[in-house]
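A.B. asks: For reference, the sequence and a predicted model appear below.
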Amino acid sequence: MQLAGPGVLGPPADPDGALAVLREAVDLGITHIDTSGAYGPQVTNELIRAALHPYPEALHLATKVGATRDEHGGWPPAREPEALRRAVHDDLDTLGVEALDLVDLRLGNAEGPQPGSLAEAFETLAELQQRGLIRHLGVSNATAEQVAEARTIAPIVCVQNMYNLAHRHDDELVDKLAADGIAYVPFFPLGGFSPLQSAALADVAARSGATPMAVALAWLLQRSPNILLIPGTSSVAHLRENVAGAGLELLPG
């Protein structure tokens, strides 16, 4: 998300730097890259293809459909069947693949998940999966009820919701998905900390000899075995700091 220009619109100020981040991620052993045709739009997908195509066999690209962009930088929903079909075909073209590894249906809005049925939209993606254009399905920014509804339509392999050390409203859902062998992918894993929480995080980081963000990422990884991380960055140095968080062991107390 952070590889596109300001406001996730247009090209990055440093295209070579963006390509370097992607190549360094693969060199560091990362096998899961999260993207969306709405980033840019299509800018991030084009960067991923320029940096990494033909893709390593172990690399998995996850994309999201269900929102587009407007002239004000907003993210209006685009969950009508034809809009979803167009978004999937656009992602296939810009990423240069015959099938997408994972497509998440983006729900809700900028305020978070919103109640309502996802049936028509998710059935559309399930049809595209049956045609061989999508390998796996997931949902993003979803309520627990929408997750359950999606599972009655087609198997899902992940849920991508906002969740971190400071925002733990999905605790019950994380545990249920873990029991069912479904991944939970928290977005904004480093956002929304209050000053008091930030101070506590800094204290733990100082005692651990790590950065506060590394501690926050390590907490997520140790929270549950089904959690996969997608912290965004446009900097190779910051990417390395994030990866360092994966090796940090936090002790109770």
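C.D. replies: That came in fine, so what should we check first?

A.B. asks: use CA for all of it now, contacts and neighbours both
C.D. replies: Will do.

A.B. asks: Ala214: how many residues sit nearby?
C.D. replies: 22 (other C-alpha atoms under 10 Å).

A.B. asks: is it true that it lies in a strand?
C.D. replies: No - under DSSP: H, G, I helix; E, B strand; the rest coil, Ala214 falls outside any strand and is assigned helix.

A.B. asks: Test my guess that it contacts Asn242.
C.D. replies: Yes - with contacts counted by C-alpha atoms under 8 Å, Ala214 reaches Asn242, the gap being 5.9 Å.

A.B. asks: So Gly73 versus Leu196, what's the distance?
C.D. replies: Distance check for Gly73 against Leu196: by C-alpha to C-alpha, to the nearest Å, it reads 32 Å.

A.B. asks: okay, pairing it with this:
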Amino acid sequence: MSHPETFPLGAITVRRVGFGAMQLPGPGVFGPPRDHDQAISVLRRAVELGVDHIDTAQFYGPKVANELIREALHPYPDNLALVSKVGGTRDDQANWLPAQDPDDLRRDIEENLRTLDVDRLAAVNLRVFGEDGGSTKVDRGLFERQLDAMIAARAEGLIAGIGLSSISREHLEIALERTEIACVQNAYNLADRTSQPVLDLCIERNIAFVPFFPLGSAFVADNPVLGNPAIGRVAAELGRTPAQIALAWTLNVAPNVLLIPGTSSVAHLEDNLAVADIELPTDLAISW
């Protein structure tokens, strides 16, 4: 089953397999990397292999991922789309905390620009936190004010596109009443397709859908994706790793899917980028 090699990320067209910087900091996405030089090598190798879309966030580390990206790649290639995320923060105990006030969003956009040393980001995702840490309920008043802050940042040229993360379909519907949306980042993988309604609307509106945790959550012990028997069987048949098959499955879900698999290993990076060349038989790709 063939699939297109590129897709628009707002006004910018990127390859459908990019790189996520979340795994570059230390354990728990906190503190410096275990191996600084290897982290730099991963970033430089990614660009050498044609990656033109890197996803990051100021609160990865915090600051660590952005500072590594700047050290490794600045001055950046003209075609490199740097995408960040706002709406969250970390405390000294590495807890993930919401930072949802519109002033927080503006401050964090500006901080991303400083640490990455750029004048404008290709897109910034508003990471929505609900009452339970998720996005099941919509606080429309707050969300409207958040959108105002994002729209203002775009109008001022700080960001080229507005993205949304961890949202419900209702969030996306409200946002599209107000503005264009460049991308949506939600959890989505073989074992967790609760964001299918959001993906369906992204397909309908030609919006890039960027699934995080395509191999399952990095924060749980049991992995229902890589442990799936069909994944193991097809990996053996095609001479690939289970992770490659799971990523290829996700890439084949829809032509607007952009992958951002992350790693702190050059070897794993090369494996991840190779999934763009994997052809899954149609019957397999749709039956799991």
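C.D. replies: Looks like it came in fine. In this text the structure is predicted, and so the values were computed from the model without any measurement.

A.B. asks: TM value for the aligned chains?
C.D. replies: The TM-score (TM-score structural alignment, normalised by the length of the first structure) is 0.95; 253 aligned residues with a C-alpha RMSD of 1.6 Å.

A.B. asks: okay, Gly73 and Leu196 of the first structure: which has more neighbours?
C.D. replies: A direct count of neighbours by other C-alpha under 10 Å for Gly73 of the first structure and Leu196 places Gly73 higher, at 13 against 9.

A.B. asks: Now the more buried one: closest residue in space that isn't a chain neighbour?
C.D. replies: Nearest residue to Gly73 of the first structure in three dimensions, chain neighbours excluded: Gly7, at 6.7 Å (C-alpha to C-alpha, 6 or more residues apart in numbering).

A.B. asks: Against Asn272 of the second structure, how distant is the aligned partner of that neighbour in the second structure?
C.D. replies: Matched by TM-score structural alignment, Gly7 of the first structure corresponds to Gly28 in the second structure. According to C-alpha to C-alpha, Gly28 of the second structure and Asn272 of the second structure sit 21 Å apart.

A.B. asks: just Arg15 of the second structure next, same as before
C.D. replies: Separation of Arg15 of the second structure from Asn272 of the second structure (C-alpha to C-alpha) stands at 13 Å.

A.B. asks: Pro229 of the second structure now?
C.D. replies: 20 Å.

A.B. asks: Look up the closest residue to the most centrally placed residue in the first structure, ignoring the ones flanking it.
C.D. replies: Centroid check for the first structure by C-alpha atoms, centre = their mean gives Asp34 as the closest residue, at 4.7 Å. Leaving out its chain neighbours, the residue that sits closest to Asp34 of the first structure by C-alpha to C-alpha, 6+ apart is Ala62, at 4.8 Å.

A.B. asks: Near that neighbour, how many other residues are there?
C.D. replies: Ala62 of the first structure, neighbours per other C-alpha under 10 Å, totals 18.

A.B. asks: Mind telling me what it corresponds to in the second structure?
C.D. replies: In the second structure, Ala62 of the first structure lands on Val83 (TM-score structural alignment).

A.B. asks: okay but its match is in contact with Asp52, surely?
C.D. replies: No - the pair Val83 of the second structure / Asp52 is not scored as a contact, 10.6 Å apart, by C-alpha under 8 Å.

A.B. asks: ok, back up a step: now do the SS call for the match of Gly7 of the first structure.
C.D. replies: Going by three-state DSSP: Gly28 of the second structure is helix.

A.B. asks: one step back: how near is the residue nearest to the centre of the first structure to Ala50 of the first structure?
C.D. replies: Separation of Asp34 of the first structure from Ala50 of the first structure (C-alpha to C-alpha) stands at 16 Å.

A.B. asks: So which residues of the stretch 51-200 of the second structure form helices?
C.D. replies: In the stretch 51-200 of the second structure, the helices defined using DSSP state H, counting those that start in this stretch lie at 64-73, 102-116, 140-155, 169-178, 196-205.

A.B. asks: can you put those helices in a markdown table and add mean neighbour count and distance to Val128 of the second structure?
C.D. replies: Shown next, in a markdown table, are those (neighbours: other C-alpha atoms under 10 Å; distance: least, C-alpha to C-alpha, whole Å):
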| stretch | mean neighbour count | distance to Val128 of the second structure |
| --- | --- | --- |
| helix 64-73 | 21 | 21 |
| helix 102-116 | 19 | 11 |
| helix 140-155 | 17 | 8 |
| helix 169-178 | 15 | 9 |
| helix 196-205 | 16 | 14 |
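
A.B. asks: nearest to Ile40 of the second structure, of these?
C.D. replies: Counting by C-alpha to C-alpha, Ile40 of the second structure lies closest to helix 64-73 out of these; the figure is 5.3 Å.

A.B. asks: after superposition, how close is that closest one to the first structure?
C.D. replies: Taken over the aligned residues, the distance from helix 64-73 of the second structure to the first structure averages 0.5 Å (mean C-alpha distance after the TM-score superposition for the first structure).

A.B. asks: what's the helix or strand for the residue located most distally from the centre of the second structure?
C.D. replies: Relative to the centre of the second structure, and counting by C-alpha atoms, centre = their mean, the farthest-placed residue is Glu237 at 29.4 Å. Element membership for Glu237 of the second structure, per DSSP states H and E: helix 229-238.

A.B. asks: Counting by contacts, list what that helix packs against.
C.D. replies: helix 242-252 (3 or more C-alpha pairs under 8 Å, 6 or more residues apart in numbering; DSSP states H and E).

A.B. asks: Let's see that with 10 Å instead.
C.D. replies: When contacts are defined as 3 or more C-alpha pairs under 10 Å, 6 or more residues apart in numbering; DSSP states H and E, helix 229-238 of the second structure packs onto helix 242-252, helix 282-287.

A.B. asks: check the fit of it onto the first structure and give the mean distance.
C.D. replies: Averaged out, helix 229-238 of the second structure is 1.1 Å away (mean C-alpha distance after the TM-score superposition for the first structure).

A.B. asks: Where does that helix end up in the first structure?
C.D. replies: With TM-score structural alignment as the criterion, helix 229-238 of the second structure aligns to 199-208.

A.B. asks: how far out from the middle of the chain is that stretch?
C.D. replies: Relative to its chain's centre, stretch 199-208 of the first structure lies at 26 Å (C-alpha atoms, centre = their mean, to the nearest Å).

A.B. asks: Please apply the same query to stretch 106-123 of the first structure.
C.D. replies: 16 Å.

A.B. asks: what about that stretch, start to end distance?
C.D. replies: Span of stretch 106-123 of the first structure from end to end, C-alpha to C-alpha: 14 Å.
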